[in-house]
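Student: show me how the following folds:
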Amino acid sequence: MKTRAITGLFFVIALVLATLLNAYVFVAFFSLIAVFAAREFFVICKSEETKPLFGLGLLTAGVLSVLASLYFLGLIDVKYLALVLPLFSSIFIASLFLKREKPFNDIAYTLLGICYGTIPFIFFIALGFIHGKFNPYIPLGFLIILWANDTGAYLSGRAFGKTKLFERISPNKTWEGFIGGVALAVLIALNLQQYFGSLTKMEWGSVALVIGVFGTLGDLVESMLKRSLGIKDSGQILPGHGGFLDRFDGLLIAAPLVYLLLLFI
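Tutor: Okay, the predicted model is just below:
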């Protein structure tokens, strides 16, 4: 428990500093996590029947992250993002030469690792630039709301939890915890306008609802992944907390949807 608490504290400090320091640190930090998340996915999904194209998958995730980062920073035009397309094509072509019995298993898990592990972080980075120039308070607010949702779900689930939410996927999650998590997330979000500005109270509240609902579903999706693979944690890089997929499970589903929400409202 002590190791978990210390790791969690330093991890939170690192995330907050990386978000607040400047645009370059923010983009570099979360782009790196995007690549590590894809790598983690490839590692846990490797088996006799499925072998993601590790090197090519990491290269594609890395190039995609770098190109997106350069675009957000205003260093390249959007058309240069298309340079990643040959790498996606090469994942299919490379499988022709590997002589695997079920090559499309390898191709599918390679593409899924990029879609599930890397692309959500690109959308999270995009939240910092949704108004054109870099604004750290929107992604920071996202993280605070996500943590509030997790905290509220844990506390209310412990105190009142009786009705199982998805027992076959995560036996400890309850409807009472889910409602408590969303309620605390919205409560915290409504106060962020006073300190962070950037969005109206209604917009912060809407963001909290999306994070509360889809962040919880993201947690369940990652639990479903681990259960299907027969593993407890996605990695061991964070002592007491597992891997990056474990720590950012809610972000993986919620970040693209929050970006879409803010893009239209």
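
Student: make it CA atoms for all contacts and neighbour counts henceforth
Tutor: Noted.

Student: in contact with the residue lying closest to Thr163 once chain neighbours are set aside, which residues?
Tutor: The shortest distance from Thr163 to any non-neighbouring residue, by CA to CA, 6 or more residues apart in numbering, is to Thr174 (5.3 Å). Residues near Thr174 by CA atoms under 8 Å, 6 or more residues apart in numbering: Gly157, Gly161, Lys162, Thr163, Lys164, Leu165, Phe166.

Student: roughly how far does the first one sit from Phe92?
Tutor: Going back to what we said before, that points to Gly157. Applying CA to CA, to the nearest Å, the value for Gly157 to Phe92 is 45 Å.

Student: give me the neighbour count for Lys232.
Tutor: Look at Lys232: counted by other CA atoms under 10 Å, it has 11 neighbours.

Student: which parts of the stretch 151-265 of the chain are strands?
Tutor: Per DSSP state E, counting those that start in this stretch, the stretch 151-265 of the chain carries strands over the ranges 164-166, 170-174.

Student: structure for this one too, so we can compare:
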Amino acid sequence: MDLSFLLILSLPASIQYAMLGVLLLLVAGSVAERLLASRMAADAHRELRQRINSWWVMVGVIFVVLIIGRFASLVFFAVLSFLALREFFSILPVRHTDRRVILALYLMIPLHYYWIALEWYGVFIIFIPVYLFLFIPFALLMLGETKGFIRSATSYQWAVMTTVFAISHVAYLLILPGDTNPAGGPIGLVLYLLFLTQFNDVAQYLWGKTLGKRKIVPKISPNKTWAGFLGGVSTTMALGMVLAPWLTPLSWFEGLGAGLLIGVAGFVGDLTVSATKRDLGIKDTGQLIPGHGGVLDRTDSLMYTAPLFFHFVYYLKY
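Tutor: Now for the predicted structure:
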């Protein structure tokens, strides 16, 4: 019997059903894309097809690494942090003299994920927001260049905070004791977070397109409306409540709170990256993911939902 099939069968039933449900949604999206082909403008249809095809690849990669195990998953999220940080530096006005500092920031990524592999929560939680935050301005001072010092120090700190520290909380969910979550184990927590985060983005978009009129922050994101925000958060809360007992150690009521947290945090994360792009005068942060833009465009909501959901679950159940 194929090893991958055996690995899938070894997963809890709730995880198997969750993965099957996501695949069915992708199938439905692919079918809808084919049916809408003749009704959409060529450019709009091409973008939709690219988005769905990219979702197939992204979901496939995530499912494979989660099924293989903890080590593969940690490596995957470390690589994701590297790609996100590299993309952030590619859009920032980086000083030529800062190259050695930037190299040091890349090198600290495997070290940070090493703390996760060791299950050393005490170091994990302070390594970047304390020690690395103190290291960055000191390292820049040693270069002897003062022009642009404040902008460089703060932008590098923020880049590392969002792309490495925030995203790494998804990886740390995989390290939490599985016996505390008999329904779905560590993988259940990751699937719950990732699915609700992405679902919230889609729900807010659909509600906004359907009923949205009053804009929230038109100077930052003109497509964000109160109807989209409230409708998306409400839908995410409802889904979070339903899925919580199946994938997490949370009760249905706690799942309602998790859905609220993810809905609001995802909205703020999306807006934050939108504001960054507006400040820099760019449309997308990159072109790595066809139809979606760059890594930051796809992980903007996750940068906020991951650490907040992690601590919500950690202090409630662990």
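
Student: rewinding a little: who's more crowded, Gly157 and Phe92 of the first structure?
Tutor: Of the pair Gly157 of the first structure and Phe92, Gly157 is the one with more neighbours under other CA under 10 Å, namely 23 against 18.

Student: now the alignment partner in the second structure of that one. Nearest residue, chain neighbours left out?
Tutor: Taking TM-score structural alignment, the alignment pairs Gly157 of the first structure with Gly208 from the second structure. In space, and not counting its chain neighbours, Gly208 of the second structure is closest to Gly228: 3.7 Å by CA to CA, 6+ apart.

Student: doesn't Val258 make contact with Val207 of the first structure?
Tutor: Yes - assessed by CA atoms under 8 Å, Val207 of the first structure is found in contact with Val258 at 6.1 Å.

Student: who's more crowded, these two?
Tutor: When Val207 of the first structure is set against Val258 and neighbours are counted by other CA under 10 Å, the residue ahead is Val207, at 27 against 22.

Student: so what's that one up against?
Tutor: Per CA under 8 Å, 6+ apart, neighbours of Val207 of the first structure: Phe142, Ala189, Val258, Leu261.

Student: make TSV out of those and add distance to Leu56 of the first structure.
Tutor: Shown next, in TSV, are these (distance: CA to CA, whole Å):
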residue	distance to Leu56 of the first structure
Phe142	31
Ala189	40
Val258	30
Leu261	33
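
Student: closest to Leu83 of the first structure among these?
Tutor: Checking the contacts of Val207 of the first structure against Leu83 of the first structure with CA to CA, the nearest one is Val258 at 26.4 Å.

Student: which one in the second structure is aligned with that closest one?
Tutor: Using TM-score structural alignment, the partner of Val258 of the first structure in the second structure is Phe309.

Student: quick one: contacts for that match?
Tutor: Contacts of Phe309 of the second structure (CA under 8 Å, 6+ apart): Leu193, Ala258, Leu261, Ile262.

Student: so which of these persist in the first structure?
Tutor: Contacts conserved in the first structure for the contacts of Phe309 of the second structure, using both residues aligned by TM-score structural alignment, their matches' CA atoms under 8 Å: Ala258, Leu261, Ile262.

Student: please say which position in the first structure the second one maps to.
Tutor: Aligned by TM-score structural alignment, Leu261 of the second structure pairs with Val210 of the first structure.

Student: so what's the residue count around the counterpart of Val27 of the first structure in the second structure?
Tutor: Counting by TM-score structural alignment, Val27 of the first structure lines up with Leu74 in the second structure. Neighbour count of Leu74 of the second structure, defined by other CA under 10 Å: 24.

Student: any idea which element Leu74 of the second structure lies in?
Tutor: helix 70-91 (DSSP states H and E).

Student: endpoints of stretch 72-79 of the first structure, how far apart?
Tutor: End-to-end distance (CA to CA), stretch 72-79 of the first structure: 13 Å.

Student: follow-up on the earlier one: which single one of the contacts of Phe309 of the second structure is nearest to Gln287 of the second structure?
Tutor: When the contacts of Phe309 of the second structure are compared for distance to Gln287 of the second structure (CA to CA), Leu193 wins out at 24.8 Å.

Student: where exactly do the helices run in the stretch 1-150 of the second structure?
Tutor: 3-9, 13-35, 42-68, 70-91, 99-117, 121-126, 133-142, 149-160 (DSSP state H, counting those that start in this stretch).

Student: how far away is the equivalent of Ser234 of the second structure over in the first structure from Val78 of the first structure?
Tutor: Matched by TM-score structural alignment, Ser234 of the second structure corresponds to Ala183 in the first structure. Ala183 of the first structure sits 38 Å away from Val78 of the first structure when distances are taken as CA to CA.

Student: more neighbours: which of those two?
Tutor: Taking other CA under 10 Å, Ala183 of the first structure and Val78 do not tie; Ala183 has more neighbours (19 against 13).

Student: how many other residues sit next to Lys79 of the first structure?
Tutor: Neighbours around Lys79 of the first structure, by other CA under 10 Å: 8.

Student: so who does it touch?
Tutor: The contact partners of Lys79 of the first structure, by CA under 8 Å, 6+ apart, come to none.

Student: average distance between the helix holding Leu74 of the second structure and the first structure?
Tutor: Compared with the first structure after the fit, helix 70-91 of the second structure shows a mean deviation of 1.5 Å (mean CA distance after the TM-score superposition for the first structure).

Student: if we go by neighbour counts, what in that helix is buried?
Tutor: By neighbour count on 16 or more other CA atoms under 10 Å, the buried set for helix 70-91 of the second structure is 70, 73-74, 76-78, 80-89, 91.

Student: you'd agree Trp226 of the second structure is up against Ile216?
Tutor: Yes - Trp226 of the second structure lies in contact with Ile216 (CA under 8 Å); the separation is 6.0 Å.

Student: the more surrounded of those two?
Tutor: Between Trp226 of the second structure and Ile216, counted using other CA under 10 Å, the more crowded position is Trp226 (19 against 16).

Student: rewinding a little: how about the residue nearest to Gly208 of the second structure, what does it touch?
Tutor: By CA under 8 Å, 6+ apart, the contact set of Gly228 of the second structure is Ala203, Gln204, Tyr205, Leu206, Trp207, Gly208, Lys209, Leu211, Gly212.

Student: apply 6 Å and report the result again.
Tutor: The neighbourhood of Gly228 of the second structure, defined by CA atoms under 6 Å, 6 or more residues apart in numbering, consists of Gln204, Trp207, Gly208, Gly212.
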